[in-house]
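Q: okay, structure incoming, though there's no sequence with it:
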């Protein structure tokens, strides 16, 4: 129920229509009015809660202004932050670029140093290799010289051995010839020496004795060459007891000695 002088306020729905509908539905008029009052109270309470939560136009405009101001500040902050970040990024990128350039320069310097070091090492290695090759060539030359010297010495030794062998062969041949000469001609030389000794110590026999000997030989019919069957001996005049066989002397003399002189005591 409303107090005196109070306005019912704006109606949110048609209460009279709702009361009539409830009466027609079987409610009494008092029950229908009570139900409508309860429903009206609940609706007004809910609407009040909603209105309390809702903003007014001024509040909305104020909030919109504040939002726009905050948005502008945020935009400014974002722009400043972006500029700062951009400046920082630019400075960092410049620092990175400088570092890259410095690194590139250091890399180029290191590469140049490495190239120079490699070139020096290659030159040293080439020089050392040349020295080693020269040493090997010298050693090979020395070995070749030693080999030639050894070959020359071997050839000299071989020639000396050949000459020694030839010399020994010649000596052997000469000694063999001398030995054979001594074997074959020795007895004859001894007999010749004996004959010369006899001729030196005996005196000549008279011619008539020789003639008698020749006649005796002729009577035998064997010829003056063969005196082996005659026993004709002569003793030297020196008084030696050795008798010389005249037949041996005659046979050694041959044809040229048939008229030689014999000796007797």
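A: Nice, thanks for sending it over. None of these values were measured; they are calculated from a predicted model. Numbers count the residues shown, from 1 in each chain.

Q: contacts and neighbour counts: CA atoms only from here.
A: OK.

Q: the chain: helices as residue ranges?
A: 15-24, 29-53, 57-201, 207-220, 246-253 (DSSP state H).

Q: any chance of these in JSON lines, plus distance to residue 230 and mean neighbour count?
A: Converted to JSON lines, the helices of the chain look like this (distance: least, Cα to Cα, whole Å; neighbours: other Cα atoms under 10 Å):
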{"stretch": "helix 15-24", "distance to residue 230": "217", "mean neighbour count": "15"}
{"stretch": "helix 29-53", "distance to residue 230": "200", "mean neighbour count": "14"}
{"stretch": "helix 57-201", "distance to residue 230": "19", "mean neighbour count": "12"}
{"stretch": "helix 207-220", "distance to residue 230": "8", "mean neighbour count": "13"}
{"stretch": "helix 246-253", "distance to residue 230": "7", "mean neighbour count": "17"}
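
Q: next one for the comparison:
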């Protein structure tokens, strides 16, 4: 009933009584009304709600409001906590930034050292390659000169062999020609001697035949002369 509600003690009196009954560390916080419950009940009754319904609606609204306020209070953070969290966050960010800068600086130094080492190795390899190319050029030049000299020596040897072969061929041809000439001379001499012998025999035969014919003519003349 409304009389019971009106006769409810104030939050201060309820807190004082509870403090007397409970130890200090178990005393709950004082009950606080966040709105005028009596005026709300009267307004609900004016809105065609019964008294019991108005009281229950008021209690329900008070419970919902208290629950929402508790949730909001639990979710809220005090200014000091926010400042502490902000300070810690900024300190962590500053520390992280410093660490990142140090790591980046260390990585840059490491990369610079690696680049210097790589450049040094590249210079060494370039120098070795240049020396190798120069040595290869010298070797190739030496091989080319040796080959050129060998070719000249082979050419000279070939020319000397050709000259020697020409000399041998010339000597052989001369000796063969001389032998052929001697053979031809001997053959011609024999043939000339044989021809002279034949001519001499022919001349002798002719002379004998002429003498014989002359003798025969003389005998015929003698016979003719004797017959006359």
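A: Happy to help now that I have it. What you see is a predicted model; the values in this text were computed from it and never measured.

Q: need the helices of the first structure in a markdown table with distance to residue 7 of the first structure, can you?
A: Conversion of these to a markdown table gives the following (distance: least, Cα to Cα, whole Å):
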| stretch | distance to residue 7 of the first structure |
| --- | --- |
| helix 15-24 | 15 |
| helix 29-53 | 14 |
| helix 57-201 | 25 |
| helix 207-220 | 227 |
| helix 246-253 | 212 |
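
Q: indicate which one of those is closest to residue 9 of the first structure.
A: Closest to residue 9 of the first structure of the helices of the first structure is helix 29-53 (Cα to Cα; 10.1 Å).

Q: quick one: that closest one to the second structure mean distance?
A: Helix 29-53 of the first structure, aligned to the second structure and superposed, deviates on average by 3.9 Å (mean Cα distance after the TM-score superposition for the first structure).

Q: ok, now stretch 76-94 of the first structure?
A: Superposing on the second structure places stretch 76-94 of the first structure at an average distance of 1.4 Å from its equivalents, by mean Cα distance after the TM-score superposition for the first structure.

Q: okay, that stretch sits on what stretch of the second structure?
A: Using TM-score structural alignment, stretch 76-94 of the first structure corresponds to residues 98-116 of the second structure.

Q: relative to residue 228 of the first structure, which of the helices of the first structure is closest?
A: That would be helix 246-253 among the helices of the first structure, by Cα to Cα, at 6.0 Å.

Q: what span of the second structure lines up against the closest one?
A: Going by TM-score structural alignment: helix 246-253 of the first structure matches no residues.

Q: gap between the match of stretch 76-94 of the first structure and the chain center?
A: Taking Cα atoms, centre = their mean, to the nearest Å, one finds stretch 98-116 of the second structure lying 28 Å from the centre of the chain it belongs to.

Q: now residue 99 of the second structure: how far from residue 87 of the second structure?
A: Applying Cα to Cα, to the nearest Å, the value for residue 99 of the second structure to residue 87 of the second structure is 18 Å.

Q: nope, residue 15 of the second structure is what I was after
A: 39 Å.

Q: again with residue 185 of the second structure
A: From residue 185 of the second structure to residue 87 of the second structure the distance is 140 Å (Cα to Cα).

Q: also residue 60 of the second structure?
A: Distance of residue 60 of the second structure to residue 87 of the second structure, given as Cα to Cα: 42 Å.

Q: would you mind saying which of the helices of the first structure lies nearest residue 4 of the first structure?
A: helix 29-53 (18.2 Å).

Q: which residue is nearest the middle of the second structure?
A: residue 122 (16.4 Å; Cα atoms, centre = their mean).

Q: and it, how far from residue 217 of the second structure?
A: 135 Å.

Q: same thing with residue 175 of the second structure?
A: Residue 175 of the second structure is 61 Å from residue 217 of the second structure, by Cα to Cα.

Q: now check the second structure for the residue matching residue 63 of the first structure.
A: Residue 63 of the first structure maps onto residue 85 in the second structure, by TM-score structural alignment.

Q: who's in contact with that match?
A: With contacts defined as Cα atoms under 8 Å, 6 or more residues apart in numbering, residue 85 of the second structure has no neighbours.

Q: so how far is residue 180 of the second structure from it?
A: 134 Å.

Q: again, but for residue 62 of the second structure
A: 159 Å.

Q: could you do residue 42 of the second structure as well?
A: Distance from residue 42 of the second structure to residue 180 of the second structure, by Cα to Cα: 171 Å.

Q: with residue 18 of the second structure instead?
A: 167 Å.

Q: what do you get for residue 56 of the second structure?
A: Counting by Cα to Cα, the gap from residue 56 of the second structure to residue 180 of the second structure is 164 Å.

Q: and if you look at residue 114 of the second structure?
A: Distance from residue 114 of the second structure to residue 180 of the second structure, by Cα to Cα: 94 Å.

Q: and residue 210 of the second structure, by the same measure?
A: 43 Å.

Q: aligned partner of residue 149 of the second structure in the first structure?
A: For residue 149 of the second structure, the aligned position in the first structure is residue 127, judged by TM-score structural alignment.

Q: fine, thanks again, bye for now.
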